[in-house]
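**Q** all I have is the shape, not the residue letters:
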């Protein structure tokens, strides 16, 4: 296949530089996948990856949630081929709880894992997406891990455009003379992110005289360094919560930031269903605020209830019939 002509205008060049810088820092070879929705971010990323000299396979996930979704996928595949990438369309079923956004995301990432063929997967998240993620983390009181936002490199997933504004990807598509897909979900106020993008962020930019998106993205970068240090300390103490029992005296001497993270890991390893802060702190109280309270439910299977109880000087994972 002939390569498309190289476009050297400003927006395209900025994105190509971002992709090249990421590839030089993190990758050892040119084959990559790009998650291509057909929107401006992923379209610009696909073009930039090709122009950065990478061997690009465009993974196009058809969620089949809207009428005509197969046509949208076909058009995205045609654009990918025109840009110099190999298109692969994957149709998925969107099922499960957590709302339509979460279910679609799970289906999409499962498809990426199944079809990436050991290649890293480039995702088109921009600085604006990062700012929105950080703001949502603040609003939900989700803690440092969530406020730290998305990581540029969390193998196999790569986000080379976290330093690039959304407006730049739109401008790049115009330079490339490509009309990206305009997803109607991006205008639907039923989705929290849409209202955040359309209403909250513009208001914050106005009230705080601009620079809010960049500041939030900076906050994410700083917190990622801090979280990495804490997670390393948690790794150093992982033996404390090996198996289905844990000694309270070994845990109570640890700083709270480390102990709570250890407990969350321990709960997940023993069948917890995405333990909330309330659950983790209730388990922590069995150590630091013990006054004879009962066991803490952490989830389980339909046939039994999984709980954490304090038995003497130990925490014990127990399974009880429902």
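**A** Thanks, I have it. Small disclaimer: the values here were computed from a predicted structure and weren't measured.

**Q** could you use CA atoms for every contact and neighbour count after this?
**A** Noted.

**Q** chain neighbours aside, what residue packs nearest to residue 212?
**A** residue 205 (5.7 Å; CA to CA, 6 or more residues apart in numbering).

**Q** that neighbour reaches residue 216, doesn't it?
**A** No: contact criterion CA atoms under 8 Å: residue 205 and residue 216 do not qualify, at 11.4 Å.

**Q** which of these two has more neighbours?
**A** residue 216 (21 against 13; other CA atoms under 10 Å).

**Q** what is the burial count for residue 142?
**A** 14.

**Q** mind checking the SS state of it?
**A** Counting by DSSP: H, G, I helix; E, B strand; the rest coil, the backbone at residue 142 sits in coil.

**Q** one more structure, for comparison:
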């Protein structure tokens, strides 16, 4: 906990996100200890808390109210309950709930003047995240898992096992709520937690969760390095127009494939798209091997990618291939509605 706050520059005001489950309740208990002392290593600190009611289960309002009462007893102040509507986003119920929850947490932090939001994810959550990424064939960024610090989000318990948070609740005599959806086989994460991880531990021996979490830590460094290179590459080649952006084919071809795919993804995000999967990215990248105008390739978030031939004037101005390559550009445009 102290390391997490130190890495954030010792914020004076923090917000604990608590569902009432053992992980976040244990986190709230630890945070309340420092809040009662009023400082961490001599740096002043106070803590508020928020409970997000997703309204996805019967009785969720009562669970939220009960959790809020526990948080008030711990001394966190103020404690808010935020009731949200989880709208379908087309990316599954878990993603929709996460997006709605994070929006509520951001709003609560703003209202309560908190610089950082603390989440109760554990090492077990990290291991499950990496395993799900492997099963889905995701890239480096996904396999890097959750970060201990990302923006205003802090996860101080990423080094703790779930059994340890249960022990904290037991020692502090806290009545934790156990979310029934965590054992619901309808959700991939629940199946991973209840069915897959125990089998791996049984067949491969103890330490699987720690190994998966260590893999995430290693890949985070690799992902950060590639992200930095891709950001610099994109900034050096992007051309903006009134209705989108375009990238010179020659400059893209000179990039290593790992960077080329990331630069294409950045262009899609730049015009308002969502992170493309590998298949869509590969289809967009394949336009570089076409002759003349080609496309469009549709990317998530209503983004279309085209290959267009460069005019003579554009060939002189753009960073083209050094020898023998085509003279074209990839154009990225966002549409208000899906293109057919």
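**A** Sure thing, it's come through. Because the structure is a prediction, the values reported are computed rather than measured.

**Q** that older thread, what lines up with the residue nearest to residue 212 of the first structure in the second structure?
**A** Counting by TM-score structural alignment, residue 205 of the first structure lines up with residue 201 in the second structure.

**Q** these two touch, right, its match and residue 207?
**A** Yes: look at residue 201 of the second structure against residue 207 with CA under 8 Å: they come within range, at 7.2 Å.

**Q** can you map out the strands along the first structure?
**A** 31-35, 55-62, 86-91, 121-122, 153-154, 157-158, 245-247, 296-299, 304-311, 314-321 (DSSP state E).

**Q** what's the nearest residue to the residue nearest to the spatial centre of the second structure if we skip its chain neighbours?
**A** Nearest to the geometric centre of the second structure sits residue 146, at 6.6 Å (CA atoms, centre = their mean). Spatial nearest neighbour of residue 146 of the second structure, chain neighbours left out: residue 126 (6.3 Å); criterion: CA to CA, 6+ apart.

**Q** corresponding residue for the one you found in the first structure?
**A** Per TM-score structural alignment, residue 126 of the second structure is aligned with residue 130.

**Q** was I right about its match contacting residue 151?
**A** No: contact between residue 130 of the first structure and residue 151 fails when scored by CA under 8 Å: they sit 9.2 Å apart.

**Q** higher neighbour count, these two?
**A** Neighbour count, other CA under 10 Å: between residue 130 of the first structure and residue 151, residue 130 has more, with 28 against 16.

**Q** residue in the first structure matching residue 106 of the second structure?
**A** By TM-score structural alignment, residue 106 of the second structure lines up with residue 113.

**Q** rewinding a little: ok, now which ones touch the residue nearest to residue 146 of the second structure?
**A** Residues counted as contacts of residue 126 of the second structure (CA atoms under 8 Å, 6 or more residues apart in numbering) are 145-146, 158, 212-213, 216.

**Q** could you redo the residues you listed as JSON lines and give each row distance to residue 14 of the second structure?
**A** What follows is those, written out as JSON lines (distance: CA to CA, whole Å):
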{"residue": "145", "distance to residue 14 of the second structure": "23"}
{"residue": "146", "distance to residue 14 of the second structure": "20"}
{"residue": "158", "distance to residue 14 of the second structure": "18"}
{"residue": "212", "distance to residue 14 of the second structure": "29"}
{"residue": "213", "distance to residue 14 of the second structure": "26"}
{"residue": "216", "distance to residue 14 of the second structure": "26"}
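
**Q** what's the closest of the residues you listed to residue 39 of the second structure?
**A** residue 158 (22.5 Å; CA to CA).

**Q** in contact with the residue mapped onto the closest one from the first structure, which residues?
**A** Using TM-score structural alignment, the partner of residue 158 of the second structure in the first structure is residue 162. Going by CA under 8 Å, 6+ apart, residue 162 of the first structure touches 125-130, 152.

**Q** burial measure for residue 15 of the second structure, as a count.
**A** Neighbour tally, residue 15 of the second structure, other CA under 10 Å: 30.

**Q** quick one: it from residue 61 of the second structure, how far?
**A** Remark: distance between residue 15 of the second structure and residue 61 of the second structure (CA to CA, to the nearest Å) = 20 Å.

**Q** buried set for stretch 175-189 of the second structure?
**A** 176-177, 182-183, 189 (16 or more other CA atoms under 10 Å).

**Q** now swap in stretch 59-77 of the first structure and tell me
**A** Neighbour count says stretch 59-77 of the first structure has 59-63, 70, 72-74, 76-77 buried, by 16+ other CA under 10 Å.

**Q** likewise for stretch 16-31 of the first structure?
**A** In stretch 16-31 of the first structure, counting by 16+ other CA under 10 Å, buried: 16-20, 22-23, 30-31.

**Q** what of stretch 155-166 of the first structure?
**A** Here stretch 155-166 of the first structure shows 157-166 as buried, counting by 16+ other CA under 10 Å.

**Q** could you dump those residues into a markdown table and include distance to residue 198 of the first structure?
**A** Shown next, in a markdown table, are these (distance: CA to CA, whole Å):
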| residue | distance to residue 198 of the first structure |
| --- | --- |
| 157 | 27 |
| 158 | 26 |
| 159 | 23 |
| 160 | 24 |
| 161 | 21 |
| 162 | 19 |
| 163 | 20 |
| 164 | 19 |
| 165 | 15 |
| 166 | 13 |
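
**Q** helices - which of these land there?
**A** Among those, the members falling in helices are residue 166 (criterion: DSSP state H).

**Q** out of the buried residues of stretch 155-166 of the first structure, flag the one nearest to residue 141 of the first structure.
**A** residue 162 (22.6 Å).

**Q** in contact with residue 95 of the first structure, which residues?
**A** Taking CA under 8 Å, 6+ apart, we find residue 95 of the first structure in contact with 103-104, 107.

**Q** among those residues, who's most crowded?
**A** Of those, with other CA under 10 Å as the count, residue 104 tops at 21 neighbours.

**Q** in the first structure, what residue corresponds to the residue nearest to the centre of the second structure?
**A** Matched to the first structure by TM-score structural alignment, residue 146 of the second structure sits across from residue 150.

**Q** re the thing from before, turn the strands of the first structure into TSV, columns for distance to residue 280 of the first structure.
**A** TSV is the format used below for the strands of the first structure (distance: least, CA to CA, whole Å):
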stretch	distance to residue 280 of the first structure
strand 31-35	34
strand 55-62	35
strand 86-91	37
strand 121-122	33
strand 153-154	25
strand 157-158	28
strand 245-247	14
strand 296-299	9
strand 304-311	10
strand 314-321	13
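
**Q** among those, which is nearest residue 134 of the first structure?
**A** Residue 134 of the first structure lies closest, by CA to CA, to one member of these: strand 153-154, at 17.0 Å.
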